[in-house]
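J.: Provided below for reference: sequence and predicted model.
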Amino acid sequence: MREGDGDMILARVIGNVVATQKNERYHGARIMIVQPINLDGSDRGDPILALDAVDAGEGDRVLVVQEGWSASVAATGRPGAAIDATIVGVVDTIDYES
């Protein structure tokens, strides 16, 4: 579900992944399963994995950045970790008229 480098997408948290063994750069990081959604809340594409930088919960609508450097810094505070997607915001409301 990658439309281009540096995308920020709207998604819904649908689950989490428990990894008891992981790289030290991910220590303490939560891995969430997110479903990309359209502005009307309908699903689009396949679910993806994203590290959680904002303490999102299941069912939350979230903003996910999909770009290696930004995702790495948002999730771990430093560049260089192999991270493709990070949850960077919890969405409270969307005001949009087409």
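T.: Received, thanks. Please read these numbers as outputs of a predicted model, since none were measured by experiment.
J.: when you work out contacts or count neighbours from here on, use the C-alpha atoms and nothing else.
T.: Will do.
J.: now the helices for this structure?
T.: Counting by DSSP state H, the chain has helices at residues 68-76.
J.: second structure follows, compare the two:
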Amino acid sequence: MFLARVTGSVVATQKVASMTGQKLLIVEPYRIDDKSRDRLVPTGRTFVVVDTLGAGIDEMVLICQGSSARLTPETDKLPIDAVVIGLVDTVDLRGQVVYSTRSDG
């Protein structure tokens, strides 16, 4: 699992039948800053994930990648490699909140 921020969406009108109705998002993974170790920074890469939870643009999400992406009830037997498995409320690093959905965090 890893953290990622939703940066966009993908619309594909032609796709395999099992993917009909699946919401596709573009996400950018985040990591802990190597130097300061007190904040999250983007990795600079992006990829497409299936979203079964209703994530929106700029939301921080938990991503599962690889064959594990097909282990949720919603994605069983889908030809996917990555899925949103959680909507992140807060991220705490060493007692400091570095991400929060609340405006005061």
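T.: Perfect, thanks for sending it. Please read these numbers as outputs of a predicted model, since none were measured by experiment.
J.: what's the TM-score here?
T.: Once superposed, chain against chain, the TM-score is 0.80 (TM-score structural alignment, normalised by the length of structure 1); 89 aligned residues with a C-alpha RMSD of 1.8 Å.
J.: who's in contact with whatever residue of structure 2 lines up with Ser72 of structure 1?
T.: Alignment note: Ser72 of structure 1 maps to Arg70 in structure 2; criterion TM-score structural alignment. Counting by C-alpha atoms under 8 Å, 6 or more residues apart in numbering, Arg70 of structure 2 touches Asp76, Lys77, Leu78, Pro79, Ile80, Asp81.
J.: buried ones in the longest strand anywhere in structure 1?
T.: Once structure 1 is assigned using DSSP state E, the strand that runs over the most residues is strand 7-17. For strand 7-17 of structure 1, the buried set under the neighbour-count rule, 16 or more other C-alpha atoms under 10 Å, comprises Met8, Ile9, Leu10, Ala11, Arg12, Val13, Ile14, Asn16.
J.: for these, give me TSV that also has distance to Ile94 of structure 1.
T.: Below are the buried residues of strand 7-17 of structure 1 laid out as TSV (distance: C-alpha to C-alpha, whole Å):
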residue	distance to Ile94 of structure 1
Met8	15
Ile9	13
Leu10	10
Ala11	12
Arg12	13
Val13	16
Ile14	19
Asn16	24
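J.: residue in structure 1 paired with Val84 of structure 2?
T.: Taking TM-score structural alignment, Val84 of structure 2 has Ile87 as its aligned residue in structure 1.
J.: that match - nearest residue in space that isn't next to it in sequence?
T.: Using C-alpha to C-alpha, 6 or more residues apart in numbering and skipping the chain neighbours, the partner closest in space to Ile87 of structure 1 is Val64 (4.4 Å).
J.: hang on, the one you found packs against Val13?
T.: No: the pair Val64 of structure 1 / Val13 is not scored as a contact, 10.3 Å apart, by C-alpha atoms under 8 Å.
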